[in-house]
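Novice: fold the stuff below for me.
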Amino acid sequence: MPFFIGFRLNGDYPCGKLSVRQISVNIVILGPGAIGTLWATKLSTSGHNVAVWSTSIDHHMSLQLDELPPIQFDNRDIVSIKQADLLLVTVKAWQVKSALEPLKAHIAPETIITLMHNGMGTADWVYDTFPGNPLLLATTTHGAYKPTKHQVMHTGLGLTQIGGVNRSGKQCHFLQPVLQHALPEVTWCDNIEHALWSKLAVNCAINPLTAIFQVKNGELASEQYKNQLTNVIEEVFQVMNACSIPIEKSMLESTVHQVIRATAENFSSMKQDIYYQRKSEIDFITGYLLKQAKIHNIQVPENQALYTQIHHIEQSWKSQ
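Specialist: Next up is the predicted model:
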């Protein structure tokens, strides 16, 4: 039985009254990629019962954070899914539906489902498919990459923001100290959509350009990308404004350029996806922006061009 069920009264989650040290949460990480493995190892070393669910058919998975001793996790264990208090979904946005659908019959209605991936647009399907579950969205700026299948390198400290989507999800603020204790900093957002849009804006600016030109993030500070960046940010600002996301354009520009400087030596996830000929998250980053622009009848030619270029690159692999 999920840990939190015993503490639920009339649909409420009063677990925030407990101290972090009193809570040992049953957690399943769905998709132990770089970010998923980072959270799996951090949550495990913080004393929680953590299992993973990956595409590997092995019943156990050994995962290593940096040069620390590897940790053994149960993998693809149905009992862990059924008993999960928290299902942290860290697959790529385009994998969310195919990853969750086979598990639908095994996920308890009290299990908290938290989506943590680049881009937007997956929450509606999850909300409709799991109407009784608390649903949270999360975004993180932690840097991580996997030099091998079973090791993750934590390359940069960041901020994780979480917030509820539905009524029961909005009651899950007690998760903030649980996650904060494992991997700070973590903040609870009453309006998580604003945080997600800010992250989307950064991703729209950085990811497609670094992927198309196969450059590190810091290269975007050079003069040759100035006009494209300016146009992308202007278009994103117009769409955010139409979607009632309050932000000053100067603040949006400052945020994008700050991230470019702070992650100058990093490769964006989309740059890596294109390099390794893997399907990117373009449909849930720039693609989501294009859908919102269409709804509000806003022209976004720069973003449309970048979206088309990424799709052309992906299509070209099929003819090789």
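
Novice: could you use CA atoms for every contact and neighbour count after this?
Specialist: OK.

Novice: show the subsequent helix or strand relative to the helix or strand harbouring N241.
Specialist: In this structure, N241 sits in helix 226-242 according to DSSP states H and E. The helix or strand immediately downstream of helix 226-242 is helix 249-262, counting by DSSP H and E.

Novice: give me the contacts around that next one.
Specialist: Helix 249-262 has contacts (CA atoms under 8 Å, 6 or more residues apart in numbering) with S198, A201, V202, A205, I206, N217, G218, L220, A221, I233, E234, F237.

Novice: to compare against the first, here's another:
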Amino acid sequence: MSKYLIVGAGALGCLYAAELARAQQQVYLLVRDTQANIQTRELAYTRIDGTQESIQVQALDTPAWRQQAPTWAATFCGIILATKAQDALASVQALAPQLPPQVPVLLLQNGMGSQQAVAQYLGGQHLVLAASVTEGAYLKAPFSPVHAGRGVLRLGAFDPEQTKAQDAAQAWVRTWPTAHLKCIYAQDIHPWLWQKLAINAVINPLTLIYNCPNGELMQHLPQVRLLVEELQTLLQSLAIQLPCTDLQTCVQEVIQATAGNISSMLQDQRAGRPTELAYISAYVLACAKQVGLTLPAHVRLYQQAQACLAIKD
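Specialist: Got it, this is the predicted structure:
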């Protein structure tokens, strides 16, 4: 039995907590509650086949982590950071004083920018891994995850040149205990992170401004194609080769495969939560500026998304 700490009780955090616990792993879920002691928490888990199951995990908050960490932090086989991108750095800063450098930290954040901030903060002594996650999940209520679609947890060292982190990534995949959530090693995770970013940079803000599920974006294909063309120009300027050979086809396939889904950005906006727009659209535009590109379609989309968020606020 291995021990995992999962930081963040959102959809992905609860999904991984439930499946790891089902695989007889010892799971600790770091939550925002104010209890100072470790308590048993039940997850009302809906599996991908629709069956429901009550899963028990151990829940704790940051004060409890700080109290317990000196004696057992080094016994964890891995820490999964499943927070929103905007919360990633602060969450790591709260853990860092008691974070053993030999325990790998796996980052699941959408977009890009938060991974760089975490890696820079932790420095080269820690084993920082990053992942591109395509599992479909949502919460129908707090601590009630629904596994809505099969995908892949593809992970690798955030710094591909860090040998110890690469070894840790391969070990993570070798010892991954649940076949229900597929886990794959990537020698260079950055093309996969960029591919997910490119897809999200089209789907997330478009669903936000049109207030629609992903599938309805097929009614806006000219705009989708223009956004993808600009991304292809940016990727070429940055000398980034994506794993997929045709980004236009890839984006449309994701739209169709997730037709009934509500994007995470639209879910956040509807719930009155901060979105990850700064780590998706704004990050794309910042990279474009660095290489002298303007990406007018993405600029307009970003401005429209900001306006939608301002209206909601």
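
Novice: coming back round to it: going by contacts, tell me the helices and strands next to the helix holding N241 of structure 1.
Specialist: For helix 226-242 of structure 1, the packing partners by 3 or more CA pairs under 8 Å, 6 or more residues apart in numbering; DSSP states H and E come out as helix 192-213, helix 249-262, helix 286-295, helix 301-316.

Novice: rewinding a little: if any of the contacts of helix 249-262 of structure 1 are buried, put those into a PyMOL selection.
Specialist: Buried residues among those (16 or more other CA atoms under 10 Å), as a PyMOL selection:
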select buried, resi 198+201+202+205+206+217+218+220+233+234+237
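
Novice: between which two of the contacts of helix 249-262 of structure 1 is the distance greatest?
Specialist: G218 and F237 (22.0 Å; CA to CA).

Novice: OK, contacts around the most centrally placed residue in structure 1?
Specialist: Residue closest to the average C-alpha location in structure 1 (CA atoms, centre = their mean): H117, at 1.9 Å. H117 of structure 1 is in contact with V89, T90, V91, K92, A93, A138, T139, counting by CA under 8 Å, 6+ apart.

Novice: A138 of structure 1 versus the second one, what's the distance?
Specialist: Distance of T90 of structure 1 to A138 of structure 1, computed by CA to CA, to the nearest Å: 10 Å.

Novice: which neighbours do these two have in common?
Specialist: Listed as contacting both T90 of structure 1 and A138 by CA under 8 Å, 6+ apart are L115, M116, H117.

Novice: the second one maps to what in structure 2?
Specialist: Using TM-score structural alignment as the criterion, the counterpart of M116 of structure 1 in structure 2 is L108.

Novice: wait, its match sits on V128?
Specialist: No: using CA atoms under 8 Å, L108 of structure 2 is not in contact with V128, being 11.2 Å away.

Novice: which one of these two has more residues nearby?
Specialist: Neighbour count, other CA atoms under 10 Å: between L108 of structure 2 and V128, V128 has more, with 29 against 24.

Novice: so the more buried one touches D167, yeah?
Specialist: No: assessed by CA under 8 Å, V128 of structure 2 is found out of contact with D167, at 11.3 Å.

Novice: the aligned residue in structure 1 for Y302 of structure 2: how many residues sit nearby?
Specialist: Correspondence of Y302 of structure 2 to structure 1, assessed by TM-score structural alignment: Y307. A count of nearby residues for Y307 of structure 1, using other CA under 10 Å, gives 20.

Novice: quick one, which of the helices and strands packed on helix 226-242 of structure 1 is packed in tightest?
Specialist: Most buried of these, by mean neighbour count (mean count of other CA atoms under 10 Å): helix 192-213, with a mean of 22.

Novice: in structure 2, what residues pair with that helix?
Specialist: The aligned range for helix 192-213 of structure 1 in structure 2 is 189-210, by TM-score structural alignment.

Novice: got it, and stretch 147-164 of structure 1?
Specialist: Using TM-score structural alignment, stretch 147-164 of structure 1 pairs with 140-157 in structure 2.

Novice: pull out the buried residues from that stretch.
Specialist: Quick answer for stretch 140-157 of structure 2 (16+ other CA under 10 Å): F143, S144, P145, V146, H147, A148, G149, L153, R154, L155, G156, A157.

Novice: widest-spaced pair of these?
Specialist: Spanning the widest gap among these are S144 and A157, at 30.6 Å by CA to CA.

Novice: for the stretch 1-150 of structure 1, what spans make up the helices?
Specialist: Taking DSSP state H, counting those that start in this stretch as the criterion, the stretch 1-150 of structure 1 contains helices spanning 34-45, 78-82, 96-100, 123-129.

Novice: what's the closest of those to H59 of structure 1?
Specialist: H59 of structure 1 sits nearest to helix 78-82 of all those, at 10.7 Å, using CA to CA.

Novice: quick revisit: turn the helices of the stretch 1-150 of structure 1 into TSV, columns for distance to E281 of structure 1.
Specialist: Output for the helices of the stretch 1-150 of structure 1, formatted as TSV (distance: least, CA to CA, whole Å):
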stretch	distance to E281 of structure 1
helix 34-45	15
helix 78-82	26
helix 96-100	11
helix 123-129	15
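
Novice: ok, which of those comes nearest A144 of structure 1?
Specialist: Nearest of the helices of the stretch 1-150 of structure 1 to A144 of structure 1, taken as CA to CA: helix 34-45 at 5.6 Å.

Novice: elements contacting the closest one?
Specialist: strand 26-30, strand 49-53, strand 60-65, strand 143-148, strand 151-156, helix 175-182.

Novice: average offset between it and structure 2?
Specialist: Comparison of helix 34-45 of structure 1 with structure 2 after fitting gives an average deviation of 0.8 Å (mean CA distance after the TM-score superposition for structure 1).

Novice: structure 2: matching residues for that helix?
Specialist: So helix 34-45 of structure 1 sits over residues 11-22 in structure 2, by TM-score structural alignment.

Novice: residue in structure 1 matching G292 of structure 2?
Specialist: Matched by TM-score structural alignment, G292 of structure 2 corresponds to N297 in structure 1.
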